[in-house]
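K.L.:
structure for this input, please:
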Amino acid sequence: MASIFYKWLIIFSAAFSGFHHPVFVSVTEINYNAAGKTLEISCKIFTDDFEQTLRQQNKTKVDLLDPALKNAMNPLVNKYIQKHLQIAADDKKCTLQFLGFEQQEEGIISYFQVNDITAVKKITVTNNILYDTKPQQMQIIHVMVKGERKSTRLNNPDETAGFEF
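P.N.:
Okay, the predicted model is just below:
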């Protein structure tokens, strides 16, 4: 009973105190699609942190939630992620193709694809998303190859993880 009370107290306090989320994390998922010979990549970042970073770096109005600004925001999202997320498959640098982004819950999910990946035994990920503006930022990375899932966490300043299948 007491734990329910404390949960409600935290929720109530957060709702009325201008609460900002206490965790700074992005989640990157990489899935190898053998049939399509592609790597499918999604990257979820808290909207408020991402917008703040894009504003600071681009010195322009940023609103990732306004549908009227979607076309103007696409290049900002693409450029930032391309700069801060690099992937190598079997020691060959991959070229990320930007597919777009969408808002989901409190985050922005951006989508990328890498074509012409016939097989993969090793994936190396360099990810320093928001490290430049959020010193406490961490990255969660999930990689799925042929049904086998591997995951890791990187804490700023660590930015590189390797996965072997």
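K.L.:
for the rest of this, base every contact and every neighbour count on C-alpha atoms.
P.N.:
Will do.
K.L.:
for the residue nearest the centre of the chain, what are its contacts?
P.N.:
Most central in the chain under Cα atoms, centre = their mean is Cys43, positioned 2.9 Å from the mean C-alpha point. Residues near Cys43 by Cα atoms under 8 Å, 6 or more residues apart in numbering: Ser26, Val27, Thr28, Glu29, Ile108, Ile109, Ser110, Tyr111.
K.L.:
and if you look at Gly107?
P.N.:
Lys44, Ile45, Phe46, Thr47.
K.L.:
quick one more, to check against the first:
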Amino acid sequence: MKNIFVLISLIGCSIGLFSFFHPIHLSVSEVNFNQETKSIEISSKVFIDDLEEGVQLIGGPELHLFTEKEVTNSEEWINKYFEENFKIKINDKEKAFLWVGKETDQNRDIQAVWVYLEITGVKKVKELTIENSLLYDVHADQRNMLHLKCNGTKKSWLFDLKKSIETIHW
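P.N.:
So this is what the prediction gives:
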């Protein structure tokens, strides 16, 4: 009986550790062309610990996101990381992002962060190229799912180390 209790305890601890270290390395991004505001709206959900490690790999500090120790310029570092690893070309011209913000859901998902970016002044999209290499420097098995809404088209892609660029024409 004692052995069964020990075995159940070990299994429970193992499951807890696996959920804490999230063995799935996946980000999810949404890219939407808002014709009313003439902007591309970008939302990306990534694991906090992976993003923090990615920032450190480009020379940034330990961010301590959503804690009392969070560095004051954490948003600048996250933006820089996205600029290097998430690129958008519109009509064959690379576009720069504007930082909108970041948030996490403290009640439901404290392991992930939503990052919001925007590209303004987009009158018309004839061709869109997206390069998504987020967190490839952190995990070799990283996958990045992307959902696009633009010009009445809905499209989804799954990016990985072998394929990190997609182009769509209208």
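K.L.:
could you dump the contacts of Gly107 of structure 1 to TSV with distance to Val125 of structure 1 and secondary structure?
P.N.:
Formatted as TSV, those follow (distance: Cα to Cα, whole Å; DSSP: H, G, I helix; E, B strand; the rest coil):
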residue	distance to Val125 of structure 1	secondary structure
Lys44	15	strand
Ile45	17	strand
Phe46	20	strand
Thr47	22	helix
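K.L.:
which residues in structure 2 form helices?
P.N.:
Along structure 2, counting by DSSP state H, helices occupy 2-20, 48-57, 74-85.
K.L.:
dump those to CSV, plus mean neighbour count.
P.N.:
Shown next, in CSV, are the helices of structure 2 (neighbours: other Cα atoms under 10 Å):
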stretch, mean neighbour count
helix 2-20, 11
helix 48-57, 19
helix 74-85, 18
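K.L.:
would you reformat those helices as a markdown table and include distance to Asn91 of structure 2?
P.N.:
As requested, these are arranged in a markdown table below (distance: least, Cα to Cα, whole Å):
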| stretch | distance to Asn91 of structure 2 |
| --- | --- |
| helix 2-20 | 42 |
| helix 48-57 | 29 |
| helix 74-85 | 18 |
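K.L.:
which single one of the contacts of Gly107 of structure 1 is nearest to Ala89 of structure 1?
P.N.:
The nearest member of the contacts of Gly107 of structure 1 to Ala89 of structure 1, counting by Cα to Cα, is Lys44 at 21.2 Å.
K.L.:
skipping its backbone neighbours, what lies nearest that closest one in space?
P.N.:
Ile109 (4.3 Å; Cα to Cα, 6 or more residues apart in numbering).
K.L.:
what's the answer for Glu131 of structure 2, then?
P.N.:
In space, Glu131 of structure 2 is closest to Ile165, 4.3 Å off (Cα to Cα, 6+ apart).
K.L.:
what's the one you found aligned with over in structure 1?
P.N.:
In structure 1, Ile165 of structure 2 lines up with Thr160, judged by TM-score structural alignment.
K.L.:
that'll do, ta.
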